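[1] next come a sequence and a model predicted from it.
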Amino acid sequence: MTKSTVEEHEARGATSKVFQDLTNAPTPPLPDAAQEEWWLDAGSLLSRLLQVGQYTLKQQEEHLLFFRQHFLPYFGPYPPRWNSVLTRSGLPLEYSLNFQQSRDPVVRISFEPVSHFAGTSADPFNKRPSEEMVDRVAKMRLRNFDRTLFDHFATETFITDNEVERIPNLDSYPVKTHTALAFDLNGDDICVKGYVHVRWKSMSSKTPIRDLIQTTFAKVKVKMNCAAAVDLVDAYMAETSSYNQYNFLAWDLTPLHQSRLKLYGAHNEVSLCKIEEVWTLGGRLTDQIATEGLGLIYRLWELLGLDSTTRQYGNGYDDYMNQGVDDRLSPLIWNYEMRAGSTRPSPKIYFPVHGENDLKVATAVSHFLASLGPKSEGANYVKCLASLYPHLDISMTSRLQAWISYSYTEKGVYMSVYYHSTSSYPLPSCAH
């Protein structure tokens, strides 16, 4: 790792002593220049996120070592050549901070593992690295780690090598992400989640997306005792024609009785009316929790000041200030969480803030979190965001925050902010 490379990245913002010590440690060296660049660019931002989350020095070191040892081998070339659907920039990495009432923020990492074979005939959908990373993590014996659901979804929804050949004109699809993973850094523990885009299996098997999803859920929903929640979500999604190519599924890599099933939807209409419909499943969810949560949605919507509009989003990547408006704006996304042992689905709304002024968004988040009471962490969120990107003027940027997710349970607000996840902004020579 050259001195000039380190100095170039350090100019983008101070890092923790823990990060600096790991960077300067003589052993074990990183095996290639790409991993060195990813470590300095993405690892440096992770170090600042861990500081914002008030992780102990020991926890910071453990999580940075985990990132260094288990993430860096799966980033692929630097700058990236594979465009991931995880982010609007195409970056295969997305950090987020989760805010809950009466606790410190939690750092989370969404990641599409990538190899040098991604997008080639050897692995056109970049599927194998996620499977390899799960195998790798399984050997670590993380607390409560269980791959039962991962193996189930792999069997039911992962496209096989033979099925790939049934999809014509592969090069005509700009987005080919198939599988991704996520890691919640909960104090000393790491919780793992899996994701799959069902579009490819549906196309190759000529199975309607709704049928594929419900067949997949049917084989586990009884064991997880969440059939009523799954059926309620299915009724709404079918009624509103919300089953489409943008659906993806998620699950926890934990024992079945602790896990959740998730179904994601997307719509170009970004409006309070549509959000209310999604939140209540078209009037199917009207209990006290839903009503209280909806009241806070009205408050958050007003603070964010988003325009009610139909957004002509067309899968465009956007990491530059000179992109057109249609490429810049994001659609509305939501998911329904169906937890083992629960008859009630829990909705989560993803407010699209990519392209909105970052200071404006941060101020809205800060005011919203402060309004939840004196015990709410994140009231100083503007300062928090500025500390993540100290080399940037957040009053002049509009790509650092991509989504604000919001859900509400009997424990209160559960809210996350999703970030542009390298210190570089934008990534140098990003291929779009």
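    Looks like it arrived, so ask away. Numbers count the residues shown, from 1 in each chain.
[2] make it CA atoms for all contacts and neighbour counts henceforth
    Will do.
[3] what is the neighbour count of Asp211?
    The local packing of Asp211 (other Cα atoms under 10 Å) involves 12 other residues.
[4] wait, is it part of a helix?
    Yes: assessed by DSSP: H, G, I helix; E, B strand; the rest coil, Asp211 belongs to a helix.
[5] how close does it sit to Ala218?
    10 Å (Cα to Cα, to the nearest Å).
[6] let me see the contact set for Ser407.
    Listed by Cα atoms under 8 Å, 6 or more residues apart in numbering, the contact set of Ser407 reads Gly293, Ser346, Pro347, Lys348, Ile349, Val413, Tyr414, Met415.
[7] alright, now check it against this:
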Amino acid sequence: MDEAQLNHARRRSVAQTAAAIGVILLLVGALMFVLSSRQESRALDAELGQVLTMAEDVDDPPPGQVLARRATGTDAVEVTSSASPELVGVLKDALRRQPTRYDTDAADDHPVRVQIEHRVDGSRWAVAADLAPLRQRQEQLGIALLVAELAGLAGALAAAALLARRAVAPLATALTLQRRFVADASHELRTPLTVLHTRAQLLLRRARTQPAEQLTDQLEQLVADTRALGEVVEDLLVAAAEHQPPPDTVVDLAEVAREVVASMSVYAREREVELRLEVTGAAVVRGARTALRRALTALVDNAVGHVAVGGHVTVTVRHRDGRIAADVTDDGVGLDPAEADRLLGRFAHGSNGTGRRFGLGLALVQQVAQAHKGSLQVGGAPGRGATFTLLLPAY
């Protein structure tokens, strides 16, 4: 899964969540509209029924209403004087019906509600109420609910976007960690594999011209390099799968430097670079031997890659101000001290050097140094070589 797929999943989650919330808001709004409309309609019916019950004549009905009456034993109809001719006709027709309630139009765009009552004295009464106020209130209610639903939908979109971002964030973090592990593992394995390949080629050439017993030292070094490669793989798998901290053991950094120089010497000779070691005795620190070896290997690989044919790389391990310093010095293209911080960032690299470089080595060395409560120092000048110092607390 890449970032494009994560973004697509986030957008899809937002759309689905917002759609679900929008449907719920729509259903709730429709239900509220129906219930409110029915309540107002029932209130109007109750009011009309009360008017019919209490009416004694047709002269003074409540505002917006018109009364009509037909007395017992006569066809004469009395109607409120303010009634329009159309409404008079509606009421006369109503008085010929049985008691009921219905809605009709007295004229164009003039809806009315008519309610009919037959009294025990034989008289018939009818009242008509203008439905325009009721319809206007219903329209206002519908608009208010629509605005509320739109506001709710906007809030739902914002909430869905936030929730989707939070939900996808762990996946994005996992993707970043996965890519970082792949990049780190690839870089960590690149140099040991290159050394193994170079040593195997050298052994193959010598095996054609030298007796087998003269290749013992080279074969032993090949076995040591293979073992070191296995330790790197195991270290990476433990760190990735078990999330365990690196082992904290007593390590002689001078001995680690000897192993690195012995392993990288064939690779350096193939590039016609002289690799030298200068140690003055034991240099004991606490930490993970495999990680420290990886760090020194990365520094040597970086130095060899930035030295021209006939150049020199020197690994020096010494005590300095109560700490252990492992210097990897070369007389290659050098560097601008102002770029030191940038070069220690992930995927950062200088413009010089040979081979395909990914800018991960120095960043990984700095991580190892920090994990061992140390630091990586950078020195040098353009055209005058560079020195990278792994500075660790002495044990």
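    It's in. These numbers come from a predicted model, not from an experiment.
[8] list the TM-score for the superposed pair.
    Scored against TM-score structural alignment, normalised by the length of the second structure, the superposed chains reach a TM-score of 0.22; 153 aligned residues with a Cα RMSD of 7.2 Å.
[9] quick one, which of the contacts of Ser407 of the first structure are buried?
    Gly293, Ser346, Pro347, Lys348, Ile349, Val413, Met415 (16 or more other Cα atoms under 10 Å).
[10] output these as TSV; include the columns secondary structure.
    Formatted as TSV, those follow (three-state DSSP):
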residue	secondary structure
Gly293	helix
Ser346	strand
Pro347	strand
Lys348	strand
Ile349	strand
Val413	strand
Met415	strand
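[11] could you work out the most separated pair of the residues you listed?
    The most widely separated members of those are Ser346 and Met415, with 13.4 Å between them, by Cα to Cα.
[12] how close does the closest residue to Glu274 of the second structure other than its chain neighbours get to Leu48 of the second structure?
    Excluding the flanking residues, the one nearest Glu274 of the second structure by Cα to Cα, 6 or more residues apart in numbering is His312, at 4.8 Å. His312 of the second structure sits 109 Å away from Leu48 of the second structure, going by Cα to Cα.
[13] just Asn302 of the second structure next, same as before
    96 Å.
[14] likewise for Val34 of the second structure?
    Note on Val34 of the second structure: its distance to Leu48 of the second structure, by Cα to Cα, is 21 Å.
[15] comparing these two, which shows the higher neighbour count?
    Using other Cα under 10 Å as the criterion, Val34 of the second structure and Leu48 rank with Leu48 on top: 22 against 13.
[16] doesn't Val127 make contact with that one?
    Yes: counting by Cα atoms under 8 Å, Val127 is a contact partner of Leu48 of the second structure at 6.9 Å.
[17] what do these two both touch?
    Residues touching both Leu48 of the second structure and Val127 (Cα under 8 Å, 6+ apart): Gln115.
[18] circling back: mind putting the buried ones among the contacts of Ser407 of the first structure into a markdown table with distance to His197 of the first structure?
    As requested, these are arranged in a markdown table below (distance: Cα to Cα, whole Å):
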| residue | distance to His197 of the first structure |
| --- | --- |
| Gly293 | 28 |
| Ser346 | 21 |
| Pro347 | 19 |
| Lys348 | 18 |
| Ile349 | 19 |
| Val413 | 28 |
| Met415 | 24 |
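[19] so where do the strands sit in the stretch 101-250 of the first structure?
    Counting by DSSP state E, counting those that start in this stretch, the stretch 101-250 of the first structure has strands at residues 106-111, 179-186, 189-197, 248-252.
[20] could you export those as JSON lines, including distance to Gln100 of the first structure and mean neighbour count?
    Compiled in JSON lines, the strands of the stretch 101-250 of the first structure are given as follows (distance: least, Cα to Cα, whole Å; neighbours: other Cα atoms under 10 Å):
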{"stretch": "strand 106-111", "distance to Gln100 of the first structure": "9", "mean neighbour count": "23"}
{"stretch": "strand 179-186", "distance to Gln100 of the first structure": "12", "mean neighbour count": "21"}
{"stretch": "strand 189-197", "distance to Gln100 of the first structure": "17", "mean neighbour count": "21"}
{"stretch": "strand 248-252", "distance to Gln100 of the first structure": "19", "mean neighbour count": "23"}
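[21] in JSON lines, list those along with distance to Leu304 of the first structure.
    Putting those into JSON lines (distance: least, Cα to Cα, whole Å) gives the following:
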{"stretch": "strand 106-111", "distance to Leu304 of the first structure": "22"}
{"stretch": "strand 179-186", "distance to Leu304 of the first structure": "26"}
{"stretch": "strand 189-197", "distance to Leu304 of the first structure": "28"}
{"stretch": "strand 248-252", "distance to Leu304 of the first structure": "27"}
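[22] relative to Thr363 of the first structure, which of the ones you listed is closest?
    Thr363 of the first structure sits nearest to strand 106-111 of all the strands of the stretch 101-250 of the first structure, at 19.8 Å, using Cα to Cα.
[23] what does that closest one contact?
    49-50, 53, 86, 92-99, 180-187.
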